[in-house]
Every structure is written in structure tokens, then in C-alpha cells.
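*Asks:* Sharing a model that was predicted from the sequence below.
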Amino acid sequence: MSGTETRYLRFVALGDSHTEGVGDGDDVTGLRGWADRLAEHLARHSPQLQYANLAVRGRLAGQVHAEQLPAALALRPDFATVVAGVNDMLRPRFDPDEVAAHLEAMFAALTGQGARVATLTIPDIARVTPLARPLRPRLEALNHRVRAAAHRHGVVVADVTPYPVATDPRLWSQDRLHSSPLGHQRIAAALAHSLNLPDTDDSWTHPLPVLPVGRARFLRAASAEVRWVTGFLGPWIGRRTRGRSSGDGRVAKRPDLLPVGSSGQHFGRAFQRGPEPSVDRADASE
């Protein structure tokens, strides 16, 4: 299905690790992520597009507001994405009104300067990580406020929460906090479709193939639980108790507007149309 012929010249992405691209690549080979993938899609129809990614992992919504918004406004984007709040939601003291106020301030500033702005809702991570069930009220409260703030400022919302595929474990990385390459691709497709870009449709909502249920899959899932607690949850708790963040000492991977085809720091490989990243059926429950 073809969308509108809106063309953008300057795309700036603001946010935390999800926008930085954690889970899609690594710090050695480079992170790609949904924002890079979306920039590549935009560039197919706007070859002159320039793209900057100001996101830094571990940042709270207030930090994104204070540190990234001034830089974003200075770049004068005609299109921007703002996605933040998950890190706030994971902290002991969480105020959805305060977080939403930071997001709304960024919506207002960017749209007030003439940019088209898009954002995302947060999937029900309790379906991916059962230990996160106590966070469900926080997630619902934040999503409600984000939708309302976006409506007030004409911000496009890619609302992924109604679709079961958003919490399919195959769309999440092993740490269960970040998207896998397949998940990042689905997010980029969701935003592109919500923006009514050309060559987009609702295929991002479609479920993945159903996996057979059996003892082997159950044992892999149990093993994955143990690895997750020891490999990810434990270190995360350790950083929190020491008052540290995964983003300490880090800077934006792509702070300047550059052509999408250029070799910006950590920028992903050239966009290629084709099938989604393959899913390892044997490890799909992990």
C-alpha cells in the first residue's frame, strides 16, 4: 500500500537505549535499531534526508528533555521522534505525571518549531518478563498520558500495545528490556505505517509462526529464566544500588545531521527491502 508523498530533509531521534538501538547489533560492530531503520526507509523516498540520533542509553525522561532537546532544536528537524520513560518506570520512585510532563514539553517545543513528531507506546512487558507484573499499572498510566499529550500537540503515536505480537519473546533481546533485531524492525515498520509513509502496511501487526509446545521448549524456557536472572537482572540491580547507569560516560552515537548513506558512528548497514530478520525457532522461547 502506498502512503502519502511527504518528504523529510532533517530527522532527529531523541530518547534512551531503545532509540540508540541496543539489542540490534553491539558496541563493536555498531548499533542499528529502529530509528536507523526508519531513517533508511525515509531516505528511500527522500534521498536528501539527513539524520541525527541523540539518544543515550540509561537516560531518564527528564535527562532527555534537558540534554537532548536543546541540541535537537538547534538542528531544526522537520521530523523527530521522542521515546522515553521506560527507565523512569523501572525506578523505585516513579511519577507518571512528571514523566509525561517532560515528554509533553518536548512534543510542544518540537511541533512548535514546525517539526512533525512521532512517538511509541510501551508494550506490556509483564508478558515478556513475569517478574515485571507489578509495573503494569505504571505502564498503563504512562501510556495513557503519552496518548493524551500526543493528541494535544498533533504527535503521531504508533500504538503497539493492542497487538499480541508486540510481546512475542522473539521480538525481544535476551535481557528482555530491549528489542531484538526483529523487534527493532517491527517498531520501525509500525512508525512508518503510523506516519502513512509510502510502501507501508499493517504487516507489522501480524503474529509470528506458532511454535510447537513440548518438553524441550519448556526446558529451554526454564534455562533462559536462570540465565536472565544471573546475567541481566543481577547486574542491573547492582548498578541501581551503586547509583550507576549503563549510560554513564556515553554520548550520542550520531550527534550531527549526516546523510543516511554516510558512515556515521555506529550507523547500521544500508537498508535492504526483503524478509524480516530470521527467527531461530530453537531458541524462540528465550
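*Replies:* Okay, I see it. Computed from a predicted model, the values in this text were never measured in an experiment. Numbers count the residues shown, from 1 in each chain.

*Asks:* Only C-alpha atoms from now on, for both contacts and neighbour counts.
*Replies:* Will do.

*Asks:* ok, how many other residues are close to Trp236?
*Replies:* 16 (other Cα atoms under 10 Å).

*Asks:* how near is it to Ala35?
*Replies:* Per Cα to Cα, to the nearest Å, Trp236 is found 25 Å from Ala35.

*Asks:* secondary structure element for Ala192?
*Replies:* helix 181-194 (DSSP states H and E).

*Asks:* typo on my end, it should be Thr19
*Replies:* Thr19 belongs to helix 17-20 when assigned by DSSP H and E.

*Asks:* residues of the helix holding Ala192 that come out buried?
*Replies:* Neighbour counts over helix 181-194 (16 or more other Cα atoms under 10 Å) mark 181-194 as buried.

*Asks:* Give the other helices and strands that that helix contacts.
*Replies:* Judged by 3 or more Cα pairs under 8 Å, 6 or more residues apart in numbering; DSSP states H and E, the packing partners of helix 181-194 are helix 33-45, strand 116-120, strand 156-158.

*Asks:* if we compare these, which one ends up closest to Asp175?
*Replies:* helix 33-45 (15.6 Å; Cα to Cα).

*Asks:* buried residues in the closest one?
*Replies:* Gly33, Trp34, Ala35, Asp36, Arg37, Leu38, Ala39, Glu40, His41, Leu42, Ala43, His45.

*Asks:* and what of stretch 133-144?
*Replies:* Applying a neighbour-count criterion of 16+ other Cα under 10 Å, one finds Arg136, Arg138, Leu139, Glu140, Leu142, Asn143 buried in stretch 133-144.

*Asks:* what's the helix or strand for the fourth one?
*Replies:* Using DSSP H and E, Glu140 maps to helix 136-153.

*Asks:* What segments of this protein are strands?
*Replies:* Remark: strands assigned in the chain by DSSP state E are 10-15, 25-26, 30-31, 50-53, 79-83, 116-120, 156-158, 254-259.

*Asks:* Any buried residues in the fifth one, and which?
*Replies:* When burial is assessed from 16+ other Cα under 10 Å, strand 79-83 yields the following buried residues: Phe79, Ala80, Thr81, Val82, Val83.

*Asks:* From Leu195, how far out is Trp204?
*Replies:* 14 Å.

*Asks:* In terms of packing, which of the two has more residues around it?
*Replies:* Between Trp204 and Leu195, counted using other Cα under 10 Å, Trp204 has the larger neighbour count: 22 against 19.

*Asks:* who touches the more buried one in this structure?
*Replies:* Arg186, Ile187, Ala189, Ala190 (Cα atoms under 8 Å, 6 or more residues apart in numbering).

*Asks:* Alongside the first one, take a look at this:
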Amino acid sequence: MSGTEPHRLRYVALGDSQTEGLGDGDDIAGLRGWADRLAEELARHNPGLRYANLAVRGRLAAEVRAEQLAPALALRPDLVTVVAGVNDVLRPRFDADEVAGHIEAMFAALTADGARVATLTFPDIARVIPLARPLGSRVIDLNDRIRHAARRHGVIVAETGRHPVVADPRLWSQDRLHAGPLGHQRIAAAMAHALALPGSDDTWTHSLPAPDVPLPTGWRAAGAELRWVASHLGPWLGRRLRGHSSGDGRAPKRPHLLAMESSAGTALGEERT
């Protein structure tokens, strides 16, 4: 025996609230999220996997690059996921070239350092939040730029934005800005499929069974929209107008590479609705 310790796969996740895991757990019991779920799946096939999650809610693409790229490179990851840009899309001022430039700079730096990099595309926000219809063209533009940048740098893309199921409200949390547990499970399964992990397939693209209770229509639907505006959109806009972010003063939940146990619960392809 040489006494050399076997290499353990190092996975680092960069991004904002979706990668941090908002909508899947809470700040008291703890957040899980798609990146944690993906790490659990990776650990099933890579015993000893070490995982860090540098994502912080509310971060713009420029902030993800400025705050998370250097620490990620210092961890010398084998695999990195980079998901950023939605917070930029939601801002009054949006420059697709600037946002995509920050994302591509992260792709370039990480792949040049030898890491395998994966990202995803975003769903049309208007399919989830009808009031956000004017932002639909921004999402399409950003997705196209992400695809082009990914091709230039050999980055893997999980096309989570192209399938009708992403608009199913059961995949989203009550605020409709973040995936719920089932949505995070689908994103993790999409990433696993894009990475060609053993046992992964395209079932994450399949529609959910018909709901037991019909979705509201007419005045009931309008009432639900008004309640959503008061409970979620209003406070979000208020923070933006005051120049505040939900991530102010927050640090990454998992800044160091730590051992990750494989999932002992529901596998990626086994959903409970």
C-alpha cells in the first residue's frame, strides 16, 4: 500500500437563494434545496464526497462572482454548479450583456482550473407569476446567453426552463419566487440527468398527476393573486425600494468542504405529491 489517501470528489455550489435552498425547509430546521439533494445523490456513487454550498439569498450575478468565485477556486473543486441571474432579471434595471458576462467569467475561471461545471436555464416567470409577464423576454434572452457561454466553455446545461411541468404550482413555494420541496427535487433530478449520473433519466420532465383539488379560476383566482401580492410581492418590492436584500448580513450555510452522506430517504426519481 502506498499510504496515499484516495481522492474524494469535491462538489461546490455557487448561486443565490435557489441554490441556498429557500422553499425547501426553513432557517430554523435548516434548508435542504436542490444542491443538497444533488450532493446526496452524488454521494451514493462517490463515497466520501465532500460538499460546500457558498450560495447566499438575494445575490446578483456580479455579487456571486465577487463573493463566491475566489473561495470556490480555493476549495479546488472537481464539480461546480453555477446558478445566478434571476435576481438581476427581477430588478428594474437589467443588462443582459452584463449579467451573462459575470456568469461566463465564472464558467471560464472554473473550467480553466479543471473543474467540471454545470448550470441550468430558467423558466418563463410569467408562467408562474402572471403579473411578471413583461419580464418574460428577459428570461429568454438570459437563457440564450447562458447556453452560448456554456458551449464556449464546455459547461453542462440542465434545460429546466423548457418543460411545461415547471409551471405547475405544486413545484413552487407559496411565494412563487422559489421552488418548493418537490420543485427542488425536480431540479436536482434535472442536474443529475444532465451530469449522466447512474440511474438518472428524464422523468423529471414528466407532468404531475392531475391535482385532487381543481386549481382556482375566475374570481377565486383573482383573489389568490391579490393575496399573493399583499403577502409576498409587496414586501419584496419594499425591500428593493429601501435598497435592502434578504441576504444582507448573511454568510453561506456551508462554506467548507464537509463529508456528505448519501440520501437515506426518497430517491430523486421517487416523488411524493
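*Replies:* Sure, I can see it. Quick caveat, the model's predicted, so the values are computed rather than measured.

*Asks:* Could you tell me the TM-score of the two chains?
*Replies:* Once the chains are laid over each other, their TM-score by TM-score structural alignment, normalised by the length of structure 2 reads 0.93; 266 aligned residues with a Cα RMSD of 1.9 Å.

*Asks:* could I get the buried residues of helix 181-194 of structure 1 as TSV with distance to Trp172 of structure 1?
*Replies:* Below are the buried residues of helix 181-194 of structure 1 laid out as TSV (distance: Cα to Cα, whole Å):
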residue	distance to Trp172 of structure 1
Pro181	8
Leu182	8
Gly183	6
His184	9
Gln185	11
Arg186	11
Ile187	11
Ala188	14
Ala189	16
Ala190	16
Leu191	18
Ala192	20
His193	21
Ser194	21
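
*Asks:* Identify each buried residue in stretch 197-210 of structure 2, please.
*Replies:* Within stretch 197-210 of structure 2, the residues that qualify as buried by neighbour count (16+ other Cα under 10 Å) are Ser200, Asp201, Trp204, Thr205.

*Asks:* And the furthest pair within the buried residues of helix 181-194 of structure 1?
*Replies:* Spanning the widest gap among the buried residues of helix 181-194 of structure 1 are Pro181 and Ser194, at 20.0 Å by Cα to Cα.

*Asks:* what's the spacing between stretch 57-65 of structure 1 and its chain's center?
*Replies:* 13 Å (Cα atoms, centre = their mean, to the nearest Å).

*Asks:* So which bit of structure 2 is it matched to?
*Replies:* Using TM-score structural alignment, stretch 57-65 of structure 1 lines up with residues 57-65 of structure 2.

*Asks:* which parts of the matching stretch are buried?
*Replies:* Buried-residue list, stretch 57-65 of structure 2, by 16+ other Cα under 10 Å: Arg57, Gly58, Arg59, Leu60, Ala61, Ala62, Glu63, Val64, Arg65.

*Asks:* Equivalent analysis for stretch 216-231 of structure 2, please.
*Replies:* Buried, per 16+ other Cα under 10 Å, within stretch 216-231 of structure 2: Trp228, Val229.

*Asks:* Can you name the residues in contact with that stretch?
*Replies:* In contact with stretch 216-231 of structure 2 (Cα under 8 Å, 6+ apart) are residues Asp175.

*Asks:* and with 10 Å instead?
*Replies:* The contact list for stretch 216-231 of structure 2 (Cα atoms under 10 Å, 6 or more residues apart in numbering) reads 129-131, 174-176, 215, 232-237.

*Asks:* Narrow these to those in helices?
*Replies:* Counting by DSSP state H, the part of the contacts of stretch 216-231 of structure 2 found in helices is Gly234, Pro235, Trp236, Leu237.

*Asks:* Return the closest of these with respect to His153 of structure 2.
*Replies:* Checking these one by one against His153 of structure 2 (Cα to Cα), the nearest turns out to be Trp236, at 34.8 Å.

*Asks:* Check whether the closest one really touches Ser246, as I assumed.
*Replies:* Yes - using Cα atoms under 10 Å, Trp236 of structure 2 is in contact with Ser246, at 8.6 Å.

*Asks:* So which bit of structure 1 is stretch 113-121 of structure 2 matched to?
*Replies:* Residues 113-121 of structure 1 are matched to stretch 113-121 of structure 2 when aligned by TM-score structural alignment.

*Asks:* And the residue lying closest to Ser17 of structure 1 once chain neighbours are set aside, how close does it get to Glu40 of structure 1?
*Replies:* Nearest non-adjacent residue to Ser17 of structure 1, counting by Cα to Cα, 6 or more residues apart in numbering: Arg57, 3.7 Å away. According to Cα to Cα, Arg57 of structure 1 stands 22 Å off from Glu40 of structure 1.

*Asks:* now do Arg133 of structure 1
*Replies:* From Arg133 of structure 1 to Glu40 of structure 1 the distance is 35 Å (Cα to Cα).

*Asks:* Neighbours of Gly25 of structure 1, how many?
*Replies:* By other Cα under 10 Å, the residues close to Gly25 of structure 1 number 16.

*Asks:* That one corresponds to which position in structure 2?
*Replies:* In structure 2, the residue matched to Gly25 of structure 1 (TM-score structural alignment) is Gly25.

*Asks:* got the contact list for that match?
*Replies:* By Cα under 10 Å, 6+ apart, the contact list for Gly25 of structure 2 reads Leu31, Arg32, Gly33, Gly180, Pro181.

*Asks:* Please list which of those residues are preserved in structure 1.
*Replies:* Checked against structure 1 using both residues aligned by TM-score structural alignment, their matches' Cα atoms under 10 Å, those keep these contacts: Leu31, Arg32, Gly33, Gly180, Pro181.

*Asks:* Looking at those residues, which is nearest Glu261 of structure 2?
*Replies:* Nearest to Glu261 of structure 2 among these, with distances taken as Cα to Cα, is Arg32, at 13.1 Å.

*Asks:* The closest one: neighbour count?
*Replies:* Arg32 of structure 2: 19 neighbours (other Cα under 10 Å).

*Asks:* residues contacting the residue sitting furthest away from the middle of structure 1?
*Replies:* For structure 1, the residue at maximal distance from the C-alpha centroid (Cα atoms, centre = their mean) is Arg215, at 33.3 Å. Arg215 of structure 1 is in contact with Ala221, counting by Cα under 10 Å, 6+ apart.

*Asks:* Likewise for Ala52 of structure 1?
*Replies:* Contacts of Ala52 of structure 1 (Cα under 10 Å, 6+ apart): 10-14, 35-36, 39, 72, 75, 77, 80, 252-260, 264.

*Asks:* just the buried members of those?
*Replies:* Using 16+ other Cα under 10 Å as the threshold, 10-14, 35-36, 39, 72, 75, 77, 80, 252-260, 264 are the buried ones among these.

*Asks:* How much space separates Ala105 of structure 2 from Ala72 of structure 2?
*Replies:* Counting by Cα to Cα, the gap from Ala105 of structure 2 to Ala72 of structure 2 is 13 Å.

*Asks:* Thank you kindly, that will do.
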